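Colleague: Provide a 3D model corresponding to the input given below.
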Amino acid sequence: MNLNILRETFVSFVRSHGMDRHFRRLGADMFRSTPVSKDVPPSLAETLSSAARVDISELFQTLHSRADGLTEAEADTIRASAGPNEVEHEKPISKWVHLWQCYKNPFNLLLTVLAAVSYLTEDMKATIVIGSMVVLSTMMRFIQESRSNTAADKLKAMVSNTATVLRHDLAEDIAEEALRYFDVTLHPKGARRIELPIKKLVPGDIVQLSAGDMIPADLRLLTAKDLFISQAAMTGESLPVEKFVAHRGTATSNPLELDNLCFMGTNVVSGSATAIVVTTGNRTYFGALAERVTATDRTPTAFQSGVNKVSWLLIRFMMVMTPVVFLLNGYTKGDWVEAFLFAMSIAVGLTPEMLPMIVTSTLAKGAVALSRKKVIVKRLDAIQNFGAMDVLCTDKTGTLTQDKIFLERHTDILGEQDDLVLEYAYLNSHYQTGLKNLLDVAVLEHAELQREMALASAYRKVDEIPFDFQRRRMSVVVSEREDHHELICKGAVEEIVSVCTHARHNGQVVPFTKELLQEIYETTSSLNAEGLRVVAVAAKDLPPTKEVYGVADESDLVLIGYIAFLDPPKESTKPALDALKAHGITVKILTGDNELVTAKICRQVGLAVDGMLLGNDVEKMSDAELAMAVDTTTVFAKLSPTHKERIVRVLHDKGHVVGFMGDGINDAPALRAADIGISVDTAVDIAKEAADIILLEKSLMVLEEGVLEGRKTFANMLKYIKMTASSNFGNVFSVLVASAFLPFLPMLPLHLLVQNLLYDISQITIPFDNVDKEFLEKPQRWNAGEIGRFMVFFGPISSIFDITTFALMWYIFGANTPEHQTLFQSGWFIEGLLSQTLIVHMIRTRKIPFFQSRASWALMSMTLIIMMVGILLPMSPLAHYFKLQALPLTYFPWLLLILVAYAVLTQAMKGWYARRYGWQ
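Modeller: This next block holds a predicted model:
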């Protein structure tokens, strides 16, 4: 495998905040057999390998740390020398680098070349105008992006990831020394646990990990309990790997193969651990790889590809037409120098130099508008995908339903209320240290638990077996008396029953029989049919012969009963679903929950269930079979994380723009696979990192508002591109006709440049324009072919009236000799500018402009200002400088007639075009 390809792939991952979806889709195959360790400095590999080998006490000494962590003062001192825990590419670029990036687009580079040619040919006026256009485009983009980046940084800070860190309490040290002086023993209370932003971590910090956490730096494990880490980002291993306190494999020089090291950029799938930070920032394995590839550009998104296709369409058009104009004018006029300058001006006129600024401004404006609607945009380009989304896949809990689950019942195996079940459930939720989900919170907050809290204090925790998505259960082992241990397990009914051999019935422990199992399933099914989510609870007594337990101990359990939870639907869900449907978005439910509960909730919120597939059904289907089923299936229930990812990918491959909304560990693969990953600020770290959009309110109604804003953003970008393409095409067509028949240039190069500059200024308010309601009803996508066709149909319309203006100036006003060319050029200058400005309002809507659809006040105001400048410039004292002259008053009634006829014909063409090709 070519190492350069690996690096190019990895930078795509790096530059999308460590969670690029497309890289992860390919990463497993690309990295599986690659000696990645050779891609980092040998010193780093040796540092990590050494940290894995040395004794813990020696590592504490090397890192100036201790088992209960650093003090705040110690951490501050280390941070001052080690710097923040950030890889280089995540740091803000300097203003000068940002300014250069705003400048270096194809259009600005082309204009700079044209300005240089004008300067060398001593055409200073053209040089000044072209230079002004470059400066205007660059500075506006720079200012808009700077504002956007500042706003985005503030928004991202609201959802920044944190790590759980132990802090050594210096006050306790002082108290302990004082008490020792008086010969009094102090029992230590332990270190303080704090939540610290990941970028503030330093080498020597002690961090605690649990399911769903991102690994915040390169770590050496101190304790680990059933710890499974997903290392796909670093090694490509498709399955999580188990980590231990000591390396158990063969000796190796590759740090990635060491069992007791965890690496920045990976994440905890299940289990818990305590670890010490060995390296941070650029000195991590992740940072070292990132530094070697930061010069490589990230793979363009679908949005960027669409913009690029449109840009190159216009550039190719310019590269063909400019030489034609040059040769035609040089041949017919005989002045090749003047013809060259005119052709250069045409090139400038055809260059949509404001496109980068318009795109950035529109996206930035959309991001700010979304932030007001409680939607945080992590990546600006995602806004357009938001608007293009036509399928939304979402979980049930917290989206269709309230993000608050209530413990409704606690029953024995046949559905009768039983307090013993509640006691066991409380002990399990109280003593688990992994990720506490909404079910645990509901158990712990239950109003009847005052007695259970007192009960919990009588127990001590021995061990726990953390939750994972294969077993779908978790256990704790507790001890009330020293003569026995008690294993308490809770989880999905099927998984709990599968490891039980007995049940507690009427106070007696009885073995499973076929009849009893049938009654158990009937009881749980009836609870599910009521819309309750059922969790089974089981237990068994064990001799106190060991302190460490594993999955193998979850066997021969006694089924105690069930805890049933109510997750009521939100009042806003039904109107939100109706609104999404009205806007062309199909909602599909992808959940790990029971199909009966899911169907009940769907009925309550008015979501028609056209078809339902379970995880087992998905597992048995080939991709071709699943592709046939996904469009006709509304609910996918009892899914694993890989099932969700596969369904999203199949929908994407069928041509849908797929959004996925999730907040759990099990949602991360699907978030990466979707065109637009949507999460919430309360999600686990891995879900927030994988998402493109963060919602501050977990509601479909908020999502619908975000979709509308995305479509407005796309609509306004498309307006500028359509206007520019059609206007430019028409201008060139008019120039070709005029060049063939006139004895002088129809317009001087300076006129073209000034006209183009004024037109561009009139466009800067397009990002703030209104959008017709009809445009928001369906998803919209880039279509370069559609834009090319639009240009061909609408461009020549302006040429009809340009040629009419030529005839007017030639025959009515007698501007038909080189001596009167200034009058001719002034007449076309005004008509050309006003018709270009008018086309903005004609093309911005399918409706009749000004009457059925009005532009925003900002665009209307800018249009009026530019039109007044265009009309008054030939009459002003600057007219001589620009080689223009005042026009007779009789010209303006003709001008009004031409513009009205232009508007009428354009409106008629819009109707015919929309009926034949549609109106994007």
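
Colleague: hey, let's count contacts and neighbours off CA atoms from now on
Modeller: OK.

Colleague: What separation do you get for the residue nearest to T411 when sequence neighbours are not counted and F660?
Modeller: With sequence-adjacent residues excluded and distances taken as Cα to Cα, 6 or more residues apart in numbering, T411 is closest to Q417, at 4.1 Å. According to Cα to Cα, to the nearest Å, Q417 stands 39 Å off from F660.

Colleague: right, and V391 touches K588 too?
Modeller: Yes: assessed by Cα atoms under 8 Å, V391 is found in contact with K588 at 7.4 Å.

Colleague: Identify the contacts common to these two.
Modeller: Taking Cα atoms under 8 Å, 6 or more residues apart in numbering as the criterion, V391 and K588 do not both touch any residue.

Colleague: Where do the strands of the stretch 601-750 of the chain begin and end?
Modeller: Shown for the stretch 601-750 of the chain, the strands assigned by DSSP state E, counting those that start in this stretch span residues 612-614, 635-637, 658-661, 676-680, 693-695.

Colleague: What helices and strands are in contact with the first one?
Modeller: Counting by 3 or more Cα pairs under 8 Å, 6 or more residues apart in numbering; DSSP states H and E, the packing neighbours recorded for strand 612-614 are strand 635-637.

Colleague: which helices and strands does the strand it packs on pack with?
Modeller: Packing partners of strand 635-637 (3+ Cα pairs under 8 Å, 6+ apart): strand 586-590, helix 595-604, strand 612-614.

Colleague: how far does the second one sit from the chain's center?
Modeller: Taking the mean C-alpha point of helix 595-604 and that of its whole chain, the gap between them comes to 30 Å (Cα atoms, centre = their mean, to the nearest Å).

Colleague: what comes up buried for that helix?
Modeller: Within helix 595-604, the residues that count as buried by 16 or more other Cα atoms under 10 Å are 595-599, 601-602, 604.

Colleague: now for the strands of the stretch 601-750 of the chain, which one comes closest to M474?
Modeller: strand 635-637 (20.9 Å; Cα to Cα).

Colleague: Here is the second sequence; please produce its structure so I can put it next to the first one:
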Amino acid sequence: MTNDGRAPGARWPGLSEPEARRRLARDGPNVLPDEAPRTVWRLIFDVVKEPMFLLLLTAAGLYLAFGDLREALTLLGFVVVIIVITVVQEGRTARALEALRDLSSPRALVLRDGVVRTVPGRELVVGDVIRVAEGDRVPADAILREGTVLTVDESLLTGESVAVTKTPSPDAERVGPPGGDGGALYSGTLVVSGRGVAEVLATGARSELGRIGASLRDVDQTRTPLQREVDVVVKRMAALGIGLSVSLFVAQGLLEGEWLDAALAGITLAMALLPEELPVVLTVFLALGAWRIAKSRVLTRRVTSVETLGAVHVLCTDKTGTLTQNRMVIRRLVTDAADLDLGAAPEELPEAVHGIVEYGILACPRDPFDPMEKAFLELGARALDGTEHLHPRW
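Modeller: This is a model prediction of the structure:
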């Protein structure tokens, strides 16, 4: 490449700036579509319409009608606690998801008018020619047109931690499914090694990542088993309370003739039958569950999801990040003069194996993404620190 950024002899000069702007206006930015965030008032409305919450408000109103201000304020305090827990949980998760969404639109090296420029990933359009190299996150679905053989981490789409090989496909016109060994590159995946030139074929919602997001948005939001069971309990308790209260009101009124006292007796019985502690206890325990799994770096957008997870009998998950860590560790060093098991070896390596570790480190880039190269650097930092075999500036 020349000093002015031009790539002489490049087969893929890319789009012109006017054409890129026209396509951007036609197709929209290269971002994943996002639902409008739920406002605080919407969150409060969703909480208030729950039968459990209505039960709590009814109990508070009855206590207030009887002049028991202390009990009424206590229940209204529980109402505020439930609303605050819901709003805080939703806000924390929304901020975390927004940060993750920013990762899906990285900056890109793009060829416009034959000149290499750095542009925000959201400004990429179909037909743009981009340059990708080790450590880059692919900004859009594309086809590798020329360059070296790439290895790409597609675990974001497939769940498979083993990087797949990508070979240049100068004449391909469409991308295949993820996990293949052709020239298809997918938005959000990570280039582990190699470099090349790729042509963008799909952006935003039309990318593979966008289609996955669209399928998730189409999933119906059904009520959880616990919510359905609580709805039944609340309705039955309400029917029972109303029935018994009316019966007591009518019976006492007919027998004693004191209809005001009968009404007060019926309301008192209804208050005794209302399980006003139930919504508070359920909300607090579900919030504690969300807090506990958040410590394991699991996002919970709605507190009720904790109850759904608790009802799962079989959980199918990829091994990476659960049983394995997608990391490599060097366990054994073998040379002509030594055969060393690092599991039982001391922290300081014998001189006979210093050479193989040194050469392995020299063959690695300074900030590698490949797990094997990371393993060599970690071994060198642990066992060769302070020796002449470690060359951090090389």
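
Colleague: could I get the helices and strands packed on strand 635-637 of the first structure as a markdown table with distance to A233 of the first structure?
Modeller: Shown next, in a markdown table, are these (distance: least, Cα to Cα, whole Å):
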| stretch | distance to A233 of the first structure |
| --- | --- |
| strand 586-590 | 25 |
| helix 595-604 | 33 |
| strand 612-614 | 29 |
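
Colleague: nearest to K620 of the first structure, of these?
Modeller: Smallest distance to K620 of the first structure across those (Cα to Cα): 10.3 Å, for strand 612-614.

Colleague: and for that closest one, what span of the second structure is it aligned with?
Modeller: Using TM-score structural alignment, strand 612-614 of the first structure lines up with nothing in the second structure.

Colleague: Kindly report the same for stretch 721-730 of the first structure.
Modeller: So stretch 721-730 of the first structure sits over no part of the second structure, by TM-score structural alignment.

Colleague: Give me the residues contacting that stretch.
Modeller: For stretch 721-730 of the first structure, the surrounding residues in contact (Cα under 8 Å, 6+ apart) are 310, 314, 349-350, 352, 355, 787-788, 790-799, 836, 839-840, 843.

Colleague: Would you mark the buried spots in the top helix by length along the second structure?
Modeller: If you go by DSSP state H, the second structure has its longest helix at helix 69-103. Neighbour-count burial for helix 69-103 of the second structure, counted by 16+ other Cα under 10 Å, picks out 71-72, 75-76, 78-79, 82-83, 86-87, 89-91, 93-94.

Colleague: just to revisit the earlier point, surely the residue nearest to T411 of the first structure touches G561?
Modeller: No: with contact defined as Cα under 8 Å, Q417 of the first structure does not count as touching G561 (9.2 Å).

Colleague: which residues are in contact with both of those two?
Modeller: Joint contacts of Q417 of the first structure and G561 (Cα under 8 Å, 6+ apart) are 410-411.

Colleague: who's more crowded, the two?
Modeller: G561 (33 against 16; other Cα atoms under 10 Å).

Colleague: Who are the contact partners of the more buried one?
Modeller: 410-415, 418, 421, 504, 536-538.

Colleague: So it versus M628 of the first structure, what's the distance?
Modeller: Taking Cα to Cα, one finds G561 of the first structure at 40 Å from M628 of the first structure.

Colleague: Please apply the same query to G677 of the first structure.
Modeller: Remark: distance between G677 of the first structure and M628 of the first structure (Cα to Cα) = 24 Å.

Colleague: Next: K333 of the first structure.
Modeller: For K333 of the first structure, the distance to M628 of the first structure equals 65 Å [Cα to Cα].

Colleague: When those two are compared, which one has more neighbours?
Modeller: The residue with more neighbours, out of K333 of the first structure and M628, is K333; 17 against 13, by other Cα under 10 Å.

Colleague: so what corresponds to the more buried one in the second structure?
Modeller: By TM-score structural alignment, K333 of the first structure lines up with G253.

Colleague: thought its match was touching W259?
Modeller: Yes: between G253 of the second structure and W259 a contact is recorded at 4.7 Å, counting by Cα under 8 Å.

Colleague: Need the counterpart of L384 of the second structure in the first structure.
Modeller: Matched by TM-score structural alignment, L384 of the second structure corresponds to A447 in the first structure.

Colleague: Which helix or strand contains its match?
Modeller: Of the helices and strands defined by DSSP states H and E, none includes A447 of the first structure.

Colleague: residues in contact with it?
Modeller: A447 of the first structure neighbours (Cα under 8 Å, 6+ apart): none.

Colleague: And it, how far from K490 of the first structure?
Modeller: A447 of the first structure is 20 Å from K490 of the first structure, where distance means Cα to Cα.
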